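Predicted model follows, preceded by the sequence.
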Amino acid sequence: MGKDKEYITTSSLDDLIEKAGGCAVVDGGFATQLEKHGASINDPLWSALCLINEPHLIKTVHLEYLEAGADILVSSSYQATIPGFLSRGLSIENAESLLEKSVKVAVEARDKFWDAVKNVPGHSYNRALVAASVGSYGAYLADGSEYSGNYGPDVNLEKLKDFHRRRLQVLVEAGPDLIAFETIPNKLEAQACVELLEEENMEIPSWICFSSVDGENAPSGESFKECLHVINKSNKVKAVGINCAPPHFIESLICKFKELTEKAIVVYPNSGEVWDGRAKRWLPSKCFGEENFELFATRWRDSGAKLIGGCCRTTPSTIRAISETFKERT
């Protein structure tokens, strides 16, 4: 990494959490909002397809989440990988340029929004941080395996590190404030992320989020005690938690994580709908609705989460409700 690049200090994440009253707000579902603006993302690249075709929509969605009160923007790179872009006939140079664009569009949106509000008397916004999203290997496969952790016998630690390494390097060089490893399904990939951060000597803070399909364990069936033991050894991972799991799992998982780690806890569940990875469609939730998301978010904050947002099928209205509820109580 270039020595002349100015990186955010670790304390800046802590500062943001403090300025936000002890719990910062992460943004919400990205693909959901892109589709509302007319984007067609039924594709193995998913929302990353818009990096090629409609980057202006990505910036629009970032701005909508900032206006809703998000303190952290997550970049549109979850499904953006070099192999994925190469499979579409793009060159390595073009693929890396699109990864870089995912961060730069988010930074541009953040800076535009902050310039517009920072001198407005009485505004209630914090200067947001940008987290570069690093989706799991299963997200690249686009076969639902990020919700099972079943990568097969040919996928080992070195293969996972090789898969993530160049993408991570390019994303960090683009200048985000944070790294967000998302929807990690097993201990092996968590270990790969931790080792990569050390090997590449990454100087910006990161979080690692797992999913869960049973509310007790990682999707692979491995215990979170096993998974967090690997992460707790790293001083480069500053937060750990859960994303894209049903909301009714979250409170008990926060309590479990508090027993297993001293790192900050980040949670951004989905709306409660269930993604059918093979059929490529959402199945409706029978026990949860977006209208009471902020009530649960308050309980998650009171249980000890320091970063809270939404994942698939949540919207700017979800994030606005969380942000406004938190501000009422600070």
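In hand now; what should we look at?

switch to C-alpha atoms for all contacts and neighbour counts from now on
OK.

just how off-centre is the helix or strand that contains A139 within its chain?
Per DSSP states H and E, A139 falls inside helix 137-141. The chain centroid and the centroid of helix 137-141 are separated by 15 Å under CA atoms, centre = their mean, to the nearest Å.

all strands of the chain, in order?
Secondary structure of the chain (DSSP state E): strands at 24-25, 72-74, 129-135, 178-184, 206-210, 237-243, 264-268, 274-276, 281-283, 307-308.

okay, the angle between the fourth one and strand 237-243?
When axes from the mean of the first three to the mean of the last three CA atoms, to 10 degrees is applied, the directions of strand 178-184 and strand 237-243 differ by 40 degrees.

Which stretches in the stretch 1-150 of the chain count as helices?
With DSSP state H, counting those that start in this stretch applied, the stretch 1-150 of the chain shows helices at 10-19, 31-36, 49-53, 55-67, 82-86, 92-117, 137-141, listed in chain order.

Pull out the buried positions in the first one.
Pointing back at helix 10-19 there. Neighbour counts using 16 or more other CA atoms under 10 Å place 10, 13-14, 16-17 of helix 10-19 among the buried residues.

Pasting the second one now:
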Amino acid sequence: MTDLISENLQNKTGLVIDGAMATELEKRGVDTNNDLWSATALIENPEAITAVHKSYFQAGADIAITNTYQANISEFMKMGMTKKEGQDLIIKAVKLANKARVDYFRLLHKEDRDVRAAHPLIAGSVGPYGAYLADGSEYRGDYQLSEKEYFDFHRSRMQLLDKAGVDLFAFETQPNFDETKALAHMLKLDFPDQHAWMSFSIKDPETLCDGTPLQQAIKYFNIFDQISAIGVNCTTLENIEPAIKNIRAVTKKPIVVYPNNGDIYNPETKTWKANRQAETFTDLTPKWLDAGAQLIGGAVEQHPKTYNK
């Protein structure tokens, strides 16, 4: 398969990734304070997921991330579903994103199409094992499985996302270096025609949450052609610019960043506290572009087309 990120970046300064799913679902009345988090809406309110995806396309997003970060077969079965029902929900997540894409883009005028990405993408979200634990581990990375155990945990979801037609995988909020190595190895072995971006969860601009130096992790993935972009997400706005500079120093891959909006997240209660002192995406995005970022997301308070050139 063609590397669609590189293809879309050929004549553009950057690509716009969508923003938070759970926050927008909560605005639509979905209760995400449970182990399934935003994946709850796959069961209770799938129309809200399509509406969120469509709203981001309307705001200028070039890439939609499927609502599968917390969705996995094991968790669905723990809730009393059959394996088949869990599988169907993951496929459904891709179909909801694609419906939003089709519904929105078929209404665009030609001049609008010309300024958008040549092929708006759907990225299949693959969250870390720590997200399944639902205890904040994706912000600590303090767990250790064998490579086979990581394979066994991630394979079924990735197979379903691939079967449903995602354009690439989004390995996101990854705090554990060994887990990311396993994901890249499985991508090469089991999905040789697919691509992915790798986005780390970091505790500071130099360090993954599990203590691995960020530059060490970045360098490791330089040899993986299927890793189309690399970066960080779900971290503070202040961490982004220095993290981009650290990443750019050791790789030529496109850099992906999609931080939090400045509010403070409590992973135990899965709630956010407003931070009125935080800088805005409007102020910071030009700095991130200048530092070398090419895929940027996470913003909901500005029109993304302001940096989609």
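Structure received. It should be emphasised that the depicted structure is a prediction, and the values quoted were computed from it without experimental measurement.

quick one: TM-score?
Once the chains are laid over each other, their TM-score by TM-score structural alignment, normalised by the length of structure 2 reads 0.94; 308 aligned residues with a CA RMSD of 1.7 Å.

how about the strands of structure 1, which one is nearest H164 of structure 1?
H164 of structure 1 lies closest, by CA to CA, to one member of the strands of structure 1: strand 129-135, at 8.0 Å.

hmm, who's touching that closest one?
71-80, 102-103, 106-107, 110, 168, 171-172, 176-184 (CA atoms under 8 Å, 6 or more residues apart in numbering).

If we use 6 Å, what do you get?
Residues outside strand 129-135 of structure 1 that contact it (CA atoms under 6 Å, 6 or more residues apart in numbering) are 72-75, 77-78, 176-182.

Same question for stretch 59-79 of structure 2.
15-18, 36, 39, 86, 93-94, 117, 120-127, 303-305.

sorry, back to before: in structure 2, which residue range corresponds to the helix holding A139 of structure 1?
Under TM-score structural alignment, helix 137-141 of structure 1 corresponds to residues 129-133 of structure 2.

same deal with stretch 102-113 of structure 1?
Alignment of stretch 102-113 of structure 1 against structure 2: residues 93-104, by TM-score structural alignment.

which other residues reach the matching stretch?
Residues from elsewhere that reach stretch 93-104 of structure 2 (CA under 6 Å, 6+ apart): 50, 53-54, 66-67.

After alignment, which residue of structure 2 pairs with E222 of structure 1?
By TM-score structural alignment, E222 of structure 1 lines up with T212 in structure 2.

Kindly apply the preceding question to E93 of structure 1 instead.
Using TM-score structural alignment, E93 of structure 1 sits opposite K84 in structure 2.

I'd like to know how many residues surround that match.
Applying other CA atoms under 10 Å, we find 11 residues neighbouring K84 of structure 2.

State the distance from it to N72 of structure 2.
12 Å (CA to CA, to the nearest Å).

With structure 2 overlaid, report how far the helix holding A139 of structure 1 is off on average.
Taking mean CA distance after the TM-score superposition for structure 1, the mean distance separating helix 137-141 of structure 1 from the aligned residues in structure 2 is 0.8 Å.

Of all the residues in that helix, which ones are buried?
137-140.

Stretch 39-58 of structure 2 too?
For stretch 39-58 of structure 2, by 16+ other CA under 10 Å, it's 39-42, 46, 48-58.

Give me the nearest residue to T32 of structure 2, chain neighbours excluded.
S38 (5.3 Å; CA to CA, 6 or more residues apart in numbering).

quick one: the corresponding residue of structure 1 for the one you found and G277 of structure 1, what's the gap?
Counting by TM-score structural alignment, S38 of structure 2 lines up with S47 in structure 1. Per CA to CA, S47 of structure 1 is found 15 Å from G277 of structure 1.

Need the counterpart of C255 of structure 1 in structure 2.
Aligned partner of C255 of structure 1 by TM-score structural alignment: K245.

scratch that, E18 of structure 1
If you follow E18 of structure 1 across to structure 2 using TM-score structural alignment, you land on Q10.

thinking again about what came up before, count of neighbours near the match of S38 of structure 2?
Other residues lying near S47 of structure 1 total 25 when counted by other CA under 10 Å.

In this structure it contacts A31, no?
Yes - if you go by CA atoms under 6 Å, S47 of structure 1 and A31 touch, sitting 5.4 Å apart.

Need the buried residues of helix 137-141 of structure 1 in CSV (columns: distance to S211 of structure 1).
Shown next, in CSV, are those (distance: CA to CA, whole Å):
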residue, distance to S211 of structure 1
Y137, 13
G138, 12
A139, 12
Y140, 16
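
mind listing what T40 of structure 2 touches?
Here T40 of structure 2 is in contact with no residue (CA under 6 Å, 6+ apart).

Look up how far D162 of structure 2 lies from it.
21 Å.

Return the closest of the contacts of stretch 93-104 of structure 2 with respect to G292 of structure 2.
T66 (25.5 Å).

what lines up against that closest one once you look at structure 1?
Taking TM-score structural alignment for the superposition, T66 of structure 2 sits opposite S75 in structure 1.

ok, now T271 of structure 2?
Per TM-score structural alignment, T271 of structure 2 is aligned with R281.

how close does that match get to D214 of structure 1?
20 Å.

for I52 of structure 1, same thing?
Applying CA to CA, the value for I52 of structure 1 to D214 of structure 1 is 36 Å.

got it, and T325 of structure 1?
For T325 of structure 1, the distance to D214 of structure 1 (CA to CA) stands at 29 Å.

More neighbours: those two, which one.
Using other CA under 10 Å, the more surrounded residue of T325 of structure 1 and D214 is T325, with 15 against 12.

Could you find the counterpart of the more buried one in structure 2?
Matched by TM-score structural alignment, T325 of structure 1 corresponds to T306 in structure 2.

In the stretch 151-300 of structure 1, mark out all the helices, start to finish.
Going by DSSP H, counting those that start in this stretch, the stretch 151-300 of structure 1 shows helices at 157-173, 187-199, 224-232, 250-260, 293-303.
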